[in-house]
Every structure is written in C-alpha cells, then in structure tokens.
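**Student:** got a structure for you, letters missing:
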C-alpha cells in the first residue's frame, strides 16, 4: 500500500525484454533503496514492483508482460526518470490517499494551462474508468496522489502546484505523453458491494 506522495525521482538504468513476455528493470533511487530489501515493494510511476535485489542504490525488479501492456512502463527507456515511493509503514502519516500500485488504465495528457502559481493539467479519461472519477475525489497519476478539479465523460483536470511539477515526472511530461491511472479503490469496492442494486 502507498500514499501517492512521491519520495524521489529515480532513473532507469536498464530495461531488458528477453522475448518471453517479461522484462527486467533496473532503477537508480538512492533514497528508496536506502533500506530496501529483497521482497519489498516500490511504486514506479504508480506501478507496484517487487525488489529482487538492491546494489549501490540501484534496485532490480521483474516486470510481467501483463504489466508492460497495461501500464506505461513498456514505454520507458534507459535514462527515463520515474516517480518512486516505498510502501507505506503502519503508523506513518497518510499524506495522500490509499494507493495500491495497481494500474487501472493508461491516459494521455490532453492540455497544460499554466497560471501564475500553479498549472491546470487535463488528461484523457478511459471510458471504463469514468464512473470512478468524481470532482474533488482522489486519483493517482503516475503514482502521484492528486485531487480532481473537473471531470466530464472524456477528460478530467487536476491542479498541479510547483512542488509537484518540480519533484515528479509530471512536470516534464508533454501533451500526448502517456500516464498511469489508478482510481480510488473505495469506489470499486462500493460498486462491487452494491452490484446491480439501484440507490
């Protein structure tokens, strides 16, 4: 479980696809690897990956083909920057919201509208996720916990403060770039519990 508060920008050291529907990813992240052990979870652009090993500030993770297809990790290259967050510890502050690191879909940046002290960023909204996204609700974009400012059937917007722009990959992404989305898991549980009942 994560909070959507990015701890550091990491860098892809290598991405090896061996042709067997999987890949091995090596990422440099001195902060998140400072106490990382085999089996620990680290969120990489919002995708929960398991640490295989950790050597000199670089951790290795196996990535299944399913993950490569259903997230933007398959588009990473050597040198790409990525958002990194260690799993939340029980008893620590929850600065963002409950994030599982399970990507629900990939969106693209539709527009960026700079303002004096912040920026409005608009993203495409996959049709199958639209019912889970509400104004003032939480959403995770590339592992970053954000609040939805506005939403329609095809897009949603967030307000991005300078800190988010400077300390996450979202600040460097351009219109058309892909991003990983994770909707609020509570909405999915409520839907499952209610089933076909109408309120």
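**Tutor:** On my side now, so go ahead. Just so it is clear, the structure is predicted and the values come from calculations on it, not from any experiment.
**Student:** CA only for contacts and neighbour counts going forward, please
**Tutor:** Fine.
**Student:** can you get me a residue count around residue 50?
**Tutor:** Residues lying near residue 50 (other C-alpha atoms under 10 Å) number 18.
**Student:** how far away from the center of its chain is stretch 60-70?
**Tutor:** In terms of C-alpha atoms, centre = their mean, to the nearest Å, the centre of stretch 60-70 is set 14 Å apart from its chain centre.
**Student:** what residues of it count as buried?
**Tutor:** For stretch 60-70, the neighbour count (16 or more other C-alpha atoms under 10 Å) marks 60, 61, 62, 63, 67, 68 as buried.
**Student:** isn't the fourth one right up against residue 23?
**Tutor:** What it means is residue 63. Yes: Residue 63 is in contact with residue 23 according to C-alpha atoms under 8 Å; the separation is 5.1 Å.
**Student:** structure B:
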C-alpha cells in the first residue's frame, strides 16, 4: 500500500529493452534507498514495481507488457525523472489517501494555469472513468495524492476533464512541475470511490431490470 505522498524524485539512469518487456534502473540516493531489499515495492509515478537488483544507489525494476501498455513508464528515456514512494509500513502516518499502486489508465494534460504560488492543471480522462471523478474527491496523479478542484463531464468537444491545484511544496517535490500540455500522467482512481460508484450502479441496474 502507498499513501500518495511522494518522497522524492529519482532519475532513470539505464534502460534495457526486450520484447514486450523492459528493465529500467533508477538512482535512489540517501533515505530513498535506505534499507531497501530485493523484492521490496517502490512506486514509480504511482506504479507499484518490485526491486530486482541493487548496486549501490542504482536499483533495477522490471516492467511487464501490461505496465508498458497502461502507464506512462514505457515512454521514459534515460535522464527522465519519476516520482518515487516507498511502500507504507504499519504505523506510518497516512498523509494522503490509501493507494494500491495499480494505475488504471493515463490522462492527458490539456492546459495549465500559472499563478505566483500555485499551478492549476487540467487533465482529460478516458470516457469510462468520468463517473469516478467529482469535485473535492481524491485522485492519484503520477503517484501523488491530490484533491480534485473541479470535474467536468464529457461534451461533444472533449472527454471528461478534471483539474488539480498544486502548491509550491508539491511542485518542488514531484515531476508534476515539469509537465506540459500533451504529456500523459498515470491515474489511480480512489479505490473506495470506485467501489461505491460501481455498487450503486449495480443496485440501480438491478432495480431497473
């Protein structure tokens, strides 16, 4: 389990490609790599990955075909950076919201509004996910637990959209500061929200049957 509180940014220092498979190596200095062991879970842009090799600060992770298909990790190149969070431990403070590290889809950054002390980002979601997004709800964006500022339903011109407002601390600690329109981010829907919405839909459907 993860909390959505990004602990740092890691640089991709090597990539090994294979058919429908990729191993990437990131540098985890200091506290990010302290006590890390093979088999441990580390979220990269919100994707739960397993440590496969450790060589000093260089830590390897394998990306399977489904991970490459569903997330933005397959778009990474050497020198790119990712948000990193170590798996939560029993007794840790949950400063964000409970997250599984199972990214459901990507969303496109379609616009951003700059202000002196914050940034508002607007994302466009796949049509099927619009029903899970609402004002002041939780959402995971590249592994960061964020509150939805506003949600807009799909129209004839565009798919469902939502925005988040980022404070200076979030901009300083995450790769969201580097995102520009056209970039794709990993999305994890709040599991509780998803369960409630789908349960209500099933109940309503059974009543209409």
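**Tutor:** Now that the structure is in, tell me what you want to look at. Quick caveat, the model's predicted, so the values are computed rather than measured.
**Student:** hmm, back to that, out of the buried residues of stretch 60-70 of structure 1, which sit inside strands?
**Tutor:** 60, 61, 62, 63 (DSSP state E).
**Student:** out of everything not next to it in sequence, what's closest to the third one?
**Tutor:** In this structure, residue 62 of structure 1 finds its nearest non-sequential neighbour in residue 24, 4.7 Å apart by C-alpha to C-alpha, 6 or more residues apart in numbering.
**Student:** what's the matching range in structure 2 for the helix or strand that contains that neighbour?
**Tutor:** Per DSSP states H and E, residue 24 of structure 1 falls inside strand 22-28. Alignment of strand 22-28 of structure 1 against structure 2: residues 21-27, by TM-score structural alignment.
**Student:** how many neighbouring residues does the residue nearest to residue 62 of structure 1 have?
**Tutor:** A count of nearby residues for residue 24 of structure 1, using other C-alpha under 10 Å, gives 15.
**Student:** can you tell me how far it is from residue 17 of structure 1?
**Tutor:** Counting by C-alpha to C-alpha, to the nearest Å, the gap between residue 24 of structure 1 and residue 17 of structure 1 amounts to 7 Å.
**Student:** ditto for residue 197 of structure 1
**Tutor:** Separation of residue 197 of structure 1 from residue 17 of structure 1 (C-alpha to C-alpha): 45 Å.
**Student:** buried set for the lengthiest helix in structure 1?
**Tutor:** For structure 1, the helix with the greatest residue count under DSSP state H is helix 185-194. For helix 185-194 of structure 1, burial by neighbour count (16+ other C-alpha under 10 Å) applies to residue 185.
**Student:** so what touches that helix?
**Tutor:** Under the criterion C-alpha atoms under 8 Å, 6 or more residues apart in numbering, residues 98, 99, 100, 132 lie in contact with helix 185-194 of structure 1.
**Student:** try 6 Å
**Tutor:** Applying C-alpha atoms under 6 Å, 6 or more residues apart in numbering, helix 185-194 of structure 1 has no contact partners.
**Student:** check the mean deviation of it from structure 2.
**Tutor:** Once the two models are superposed, helix 185-194 of structure 1 sits on average 2.6 Å from its counterpart in structure 2 (mean C-alpha distance after the TM-score superposition for structure 1).
**Student:** how distant is that helix from the center of its chain?
**Tutor:** That offset, for helix 185-194 of structure 1, works out to 21 Å (C-alpha atoms, centre = their mean).
**Student:** could you do stretch 5-22 of structure 2 as well?
**Tutor:** The answer for stretch 5-22 of structure 2 is 14 Å, by C-alpha atoms, centre = their mean.
**Student:** try stretch 164-174 of structure 2
**Tutor:** 14 Å.
**Student:** what span of structure 1 lines up against it?
**Tutor:** Against structure 1, stretch 164-174 of structure 2 falls on residues 158-168 (TM-score structural alignment).
**Student:** what of stretch 88-102 of structure 2?
**Tutor:** Mapping stretch 88-102 of structure 2 onto structure 1 (TM-score structural alignment) gives residues 88-102.
**Student:** start to end distance for that stretch?
**Tutor:** End-to-end distance for stretch 88-102 of structure 1: 15 Å, by C-alpha to C-alpha.
**Student:** residue 141 of structure 2: what's it in contact with?
**Tutor:** Listed by C-alpha under 6 Å, 6+ apart, the contact set of residue 141 of structure 2 reads 186, 187.
**Student:** ok, so what distance separates it from residue 123 of structure 2?
**Tutor:** Going from residue 141 of structure 2 to residue 123 of structure 2 by C-alpha to C-alpha gives 10 Å.
**Student:** about what we covered before: for the match of stretch 88-102 of structure 2, buried residues please.
**Tutor:** 88, 96, 97, 98, 99, 100, 101, 102.
**Student:** contacting residues for the last one?
**Tutor:** The one in question is residue 102 of structure 1. Residues in contact with residue 102 of structure 1 (C-alpha under 6 Å, 6+ apart) are residue 47.
**Student:** which residue, other than its chain neighbours, is closest to the residue nearest to the spatial centre of structure 2?
**Tutor:** Centroid-nearest residue in structure 2, with C-alpha atoms, centre = their mean: residue 142, separated by 2.6 Å. Leaving aside its sequence neighbours, residue 142 of structure 2 sits nearest to residue 45 (C-alpha to C-alpha, 6+ apart; 4.1 Å).
**Student:** mean shift of the helix or strand harbouring residue 148 of structure 1 relative to structure 2?
**Tutor:** Here residue 148 of structure 1, judged by DSSP H and E, is contained in strand 144-151. In this overlay with structure 2, the average offset of strand 144-151 of structure 1 from its partner residues is 0.4 Å by mean C-alpha distance after the TM-score superposition for structure 1.
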